[in-house]
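1. sequence and computational prediction follow.
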Amino acid sequence: MTRVAAVDCGTNSIRLLICEYDGQHTRELHREMEIVRLGKGVDATGELAPAALERTRAALTHYVEIMEFEQVTDVRMVATSATRDAANREEFFAMTAELLGRIRPGARAEVISGEEEAALSFRGAVADLDQSQGPFCVIDLGGGSTEFIVGQPNGLVLGSHSVQMGCVRVTERIMRSDPPTATEIEIALDFVADQLRHVETIVPVADARTFVGCAGTFTTLSALAQGLETYDPAAIHGSELRFDALKVLTREVVAERSSERAQHPVIHKGRADVLGGGATIVRGIVDMIERNTRAESFIISEKDIMDGIVADLCRKSETDENLPDPLA
C-alpha cells in the first residue's frame, strides 16, 4: 500500500487530498479545504501579506501533521502563479520546503506550467464522469484565475487557456461595494466578457459536448441550487446546474450583502465576500457557452487538479517499485 498527498494552494484557499493506492485502485482517505486568502492584496502591493503567509503556514502545518498521522510517503504541492510573481516569494517557498520536507526531503511548493496544470485539472475533473458525454470542457474557477480546458475522455487536451479573472480578483478590483452597485456589476460583466473573448479565440469551446464546473464557486452554487442544509460533496459531485435556473441564482447571489451570504449554511464564511464576484464570472461564462454551443447546463465536479496529481503520484510509486534495487 502506498499513501500519497496533493496540496493545492490558490489565491483564496489551500486544499489537501490524501489517497491510498494498492497497485490497482485508489481510495480517498482525507480531503480538506481552508480559506487562507494568500493572494489578498497582491494585485495592489505586489507582495504576499505577512498575515496571509502566517495563515497559510498554520494551515499547511496542520496538513503536514495529518500526512504524518496517515503515514504519507510522497507529496506534491502546487501554488498559484501569484506566489511566483510576489516580491517576497522566497519566504513562501522556503516555508513550504521546511514543512513538506517532513514528508519527503526536497519537497516544496511549485508553480507548474499552464500546460501541465491543464492536463492535471482535466484528468482529475472528468475521471469518474460518463465518458460517453465527451468531449468535455473543464472550467476551473479560482480566486485569481480561471482555466478552460477542452479535451477527449481519454485525457487528450485539445486546447486550454488561463485568464486572469477569479472571484477574489474581480471582487478586489471591481466589485468593492457590499452589495456591489449596478455600475460595478456592469463593469465586472464587461471585464469578464473581454477576458472570455480570448478564451473563444484560443480554446475550441464549440467542440465540447459537456461543460464541467470545478472549484468553490461552482460547487457552492450547486449546493445553493439544491437547497442543501449542509455542504455535502456527495450530493454536489456529478450534479447538474441548468443555465436558465443558474441565471436567476447568480443574480440573487450578486445582489446579497456578504453578511447575508454568510448566513447560508453551505457558504463557507471565508467565501461569502467573494462569491458575488465568482457568480458574475459564471454569468459571463454561461453567455459565452450559449453563443458557441447548444449546451444547457454544467455538470459539477468535486474533483480537480489534486485528483490529477494523486493519479500521477500513484503511477510514479508503481514505477519506483519496479526499478531494480541498486543495493541488491
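-> Cool, the structure landed. Residues are numbered from 1 along each chain as shown.
2. only C-alpha atoms for contact and neighbour calcs from this point on.
-> Will do.
3. what's the spacing between the most centrally placed residue in the chain and Val7?
-> Nearest to the mean C-alpha position of the chain, by CA atoms, centre = their mean, lies Ala215 at 4.2 Å. Distance, Ala215 to Val7, using CA to CA, to the nearest Å: 14 Å.
4. so what touches the strand or helix carrying Leu189?
-> Taking DSSP states H and E as the criterion, Leu189 maps to helix 182-202. Applying CA atoms under 8 Å, 6 or more residues apart in numbering, the contact partners of helix 182-202 are 148, 159-161, 163-165, 170, 174-176, 280-281, 284-285, 288.
5. what's the farthest-apart pair in these?
-> Across these, the longest distance by CA to CA is 33.5 Å; it joins Gly159 and Arg176.
6. between the two, which one's more packed in?
-> Gly159 (18 against 15; other CA atoms under 10 Å).
7. show me what contacts the residue nearest to that one when sequence neighbours are not counted?
-> Sequence neighbours aside, Val203 is the residue nearest to Gly159 in space, at 5.0 Å (criterion: CA to CA, 6 or more residues apart in numbering). For Val203, the contact set (CA under 8 Å, 6+ apart) comprises 148-150, 158-161.
8. do you know how far Val203 is from Phe122?
-> Taking CA to CA, one finds Val203 at 14 Å from Phe122.
9. any shared contact partners between those two?
-> With CA under 8 Å, 6+ apart as the test, Val203 and Phe122 both reach Ile149.
10. so which of the contacts of Val203 belong to strands?
-> Using DSSP state E, the members of those that fall in strands are 148-150, 158-161.
11. just give me the neighbour total for Ile202.
-> 13.
12. before we move on, back to that, show me what the helix or strand following the helix holding Leu189 is packed up against.
-> Using DSSP H and E, the helix or strand that follows helix 182-202 in sequence is strand 210-214. Applying 3 or more CA pairs under 8 Å, 6 or more residues apart in numbering; DSSP states H and E, we find strand 210-214 packed against helix 114-126, strand 136-141, strand 297-301.
13. next one for the comparison:
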Amino acid sequence: MSDFLIDEELLAAIDMGSNSFHLAIARVDHGEVKKVASMSEKVQLAAGLDENNYLNEAAQQRGLACLSRFVGRLSAVPTNRLRIVATNALRQAENGSEFIQKAAEILPKPIEIIAGREEARLIYLGVSHTMVNGARRLVIDIGGGSTEFIIGEEFEPIMTESLQMGCVAYSKAYFPEGEISEKVFDKAVVAARKELSAIASAYLNTGWNTVVGSSGTIKACRHILVNMGLSDEQQNVTFHGLKKLKDRLLKFKHISEIDFEGLRDDRRAVLPAGLAILYAIFDVLGIESLAYSDGALREGVMYDLLGRFRHEDIRDRSVQAMMGRYSADLKQAERVVSTAQKLFDDANVTLNLDAEDGDLLRRAAYLHEIGLAISHGGYHRHGAYLLQHSDIAGFSQIDQNHLSHLVAHHRRKLRHDSLLDVQKVGGNRLVYLCLLLRLAVLLNHSRSDAALPEFDLQVKNEHSWQLTISGDVKQWPLLIADLQDEQIQFKHWDIDLQIKSNQHMD
C-alpha cells in the first residue's frame, strides 16, 4: 500500500445502509475529499428481515443487483483506495454471512460490518468535514435500522451511541400496511422515547451548542418544511415546524396519499416512521432547531481511509488506548512487535502476506497480553473476548474477529478443530499470522532486554517452516526446549516446524 496519496488520486466508499445503498467516488484535493460521482439506491435491506432476523432472498437479490451496478462505476479506483461498509441490517441478520459470501463474488474487496458506535464515529467524521468547525455539536443520523447520536468538537467525537430505531424498522413495526393514524403515530413516538431514555441524561449533562442532522429522513423533513415555509430563516428544522408537519401528515390516512411537494416517491413509505423518530428526538432532548449536513457515513469512511494513508490511522490510536486501559506491559509488547516484524519480513513473500496482514500482526502483538487485566489464568482467552466484544474505533467486526483469533491462539495448545475455525474466519493467511505471533511471543518468554539470539525464518512451502538459531544454542536451553515443544503444536495445524542451528544441537 502507498504511504501517501497525491492530489487527483481517487477514493471510493460504498455504504450499505439498512434503507439505502450509497456509492461515493472522490478525489483528494489539497487534503480535502472532493466528491466527483455518487449513486444511491433504495434497497431497503432491513425490510427483508423476518421476525427471527433472517434476511429473505428478495432483499438479498435487491442488494446484490445494486452492488453489481455500483461495481461498474469503480474501474478507475484501485482496490486499496476503496472501503465497503455495512450497518445495522447486516449487524442484525442471522444469515448475514450468506449474503456476504454472495457479495464477495461481485465486489473487489470484502464487506466490513461496522458496529453501531463505529458507524457513529464515521458519521461524525463525515459531518465535521462538511461544516465550519466551532462550538460543540450534537450530530443525529436516522438510518433505516438504527439512529446514531454523536457529541463532538471539531473533528473529535466525545460521545457516540447507536440506538435500535430506524425508519424502515419502525415502518415495519408501526405502519406495516401503510395506514396512518394519530394512535399509531403516537405509538411509534413512545417507542422512540423509550429508546432515547437510555442516553438522554448522559447527553443532556454533556451538552452541546448546535445540533446537526444527516441522512435521508432528516433531509426529506427539512425539504418539506422549507417548501411549506415552516423552517426558520436559515432553513433549519424547528420543533415548531415538526409539530405542524405532524398535523399535516395525520390528515392523510395512507402513505399512498402523501403528496408533500418535493418528496421523492421512494421516501414516502418511510416518512411517517422517520418523522415519529425525529419528533421524539426533538422532544426528549429538548431540541428547538437542527441544521442539515450532506456529510454522512460514506464521506466519513473516505476521510478515515485518507487518514490511514497519511499515518493518522485511528486504529493505532485505539490500540494504544486499549493498552493503557488494561495496563498492558508496553516494553514486553514492543519486544514482541519487533520480533513479529522480523518474522513477518522473513515469511511474507512466500506466504503471500501483504502490508495489511503485517499491520494486523503488529496490532495483535501490541494487544496480546491485555487479558492479564482480568486474570493470569487463560489470559489469552480473556484478551480474545475483549477484542471480540469491545467497541474499538476504526475496526470493523471482521477486523476485531481476526484480532481476537490471533490473541486467542498465541499460547497454549493448538487443536486441529481450531485450525478449521481460523481458516473459516480468515483463511490460511490468518493461520500463518497466528503462528508467527506464537513464535514472536515464545522468542520473548524471558521478558528481558537482553539481546535475543539471531534467528532467521525460512518458509520452504506452506507446510514446511525452518527456524535457524545462530550461535551457541547451549546459551539458550529454555528457549530451545520451548521451540521443541512448539513443533508439536505446529504439527496440529499441519505445519512441520524445523529448528536448526549453525552450531551442533544436542
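-> Received, thanks. As the structure is a computational prediction, the values presented were derived from the model and not from experiment.
14. any idea how far the residue nearest to Gly159 of structure 1 lies from Arg176 of structure 1?
-> 31 Å.
15. go on, Lys269 of structure 1?
-> 18 Å.
16. same question, Thr183 of structure 1
-> 11 Å.
17. which bit of structure 1 covers the longest helix seen in structure 2?
-> In structure 2, with assignment by DSSP state H, the single longest helix is helix 416-442. The aligned range for helix 416-442 of structure 2 in structure 1 is empty, by TM-score structural alignment.
18. check which residues of that helix are buried.
-> For helix 416-442 of structure 2, the neighbour count (16 or more other CA atoms under 10 Å) marks 419, 422, 428-442 as buried.
19. tell me the spacing between the closest residue in space to Thr210 of structure 1 that isn't next to it in sequence and Glu256 of structure 1.
-> Leaving out its chain neighbours, the residue that sits closest to Thr210 of structure 1 by CA to CA, 6+ apart is Phe136, at 4.9 Å. Note on Phe136 of structure 1: its distance to Glu256 of structure 1, by CA to CA, is 32 Å.
20. compare the two (neighbour count), which wins?
-> Each of Phe136 of structure 1 and Glu256 has its neighbours counted (other CA under 10 Å); Phe136 has more, 27 against 18.
21. start and end of stretch 29-49 of structure 1, how far apart?
-> Span of stretch 29-49 of structure 1 from end to end, CA to CA: 32 Å.
22. ok, residues contacting it?
-> In contact with stretch 29-49 of structure 1 (CA under 8 Å, 6+ apart) are residues 10-20, 52-53, 55-56, 59, 82-83, 85-89, 144, 168-169, 172, 270-271.
23. just the buried members of the residues you listed?
-> 10-20, 52-53, 55-56, 59, 82-83, 86, 144, 168-169, 172, 271.
24. doesn't Pro176 of structure 2 lie inside a strand?
-> No: judged by DSSP: H, G, I helix; E, B strand; the rest coil, Pro176 of structure 2 forms no part of a strand; its state is coil.
25. that one and Val184 of structure 2, how far apart?
-> From Pro176 of structure 2 to Val184 of structure 2 the distance is 11 Å (CA to CA).
26. ok, now Ser20 of structure 2?
-> Counting by CA to CA, the gap from Ser20 of structure 2 to Val184 of structure 2 is 25 Å.
27. try Tyr170 of structure 2
-> 11 Å.
28. what of Ile84 of structure 2?
-> From Ile84 of structure 2 to Val184 of structure 2 the distance is 36 Å (CA to CA).
29. got it, and Arg264 of structure 2?
-> Applying CA to CA to Arg264 of structure 2 and Val184 of structure 2 gives a distance of 23 Å.
30. didn't Phe455 of structure 2 look like it was pressed against Ala440?
-> No: in this structure Phe455 of structure 2 lies outside contact range of Ala440 using CA atoms under 8 Å: 11.2 Å.
31. so where do the strands sit in the stretch 1-150 of structure 1?
-> Using DSSP state E, counting those that start in this stretch, the strands of the stretch 1-150 of structure 1 run over residues 2-9, 13-21, 26-35, 74-79, 136-141, 146-151.
32. buried stuff in the strand or helix carrying Leu387 of structure 2?
-> In this assignment (DSSP H and E), Leu387 of structure 2 forms part of helix 379-389. For helix 379-389 of structure 2, burial by neighbour count (16+ other CA under 10 Å) applies to 379-388.
33. which strands or helices does it pack on?
-> Short answer (3+ CA pairs under 8 Å, 6+ apart): helix 379-389 of structure 2 packs on helix 397-408.
34. what does Gln39 of structure 2 correspond to in structure 1?
-> Careful, residue 39 of structure 2 is Met and not Gln. So Met39 of structure 2 corresponds to Glu32, using TM-score structural alignment.
35. how close does that match sit to Pro179 of structure 1?
-> 29 Å.
36. so between these two, which is more surrounded?
-> Ranked by neighbour count (other CA under 10 Å), Glu32 of structure 1 and Pro179 place Pro179 first, with 19 against 11.
37. is the more buried one in contact with Ala255, as I believe?
-> Yes: between Pro179 of structure 1 and Ala255 there is a contact under CA under 8 Å: 6.0 Å.
38. give the aligned range of the helix holding Leu387 of structure 2 in structure 1.
-> By TM-score structural alignment, helix 379-389 of structure 2 lines up with nothing in structure 1.
39. could you check the angle helix 397-408 makes with that helix?
-> 180 degrees (axes from the mean of the first three to the mean of the last three CA atoms, to 10 degrees).
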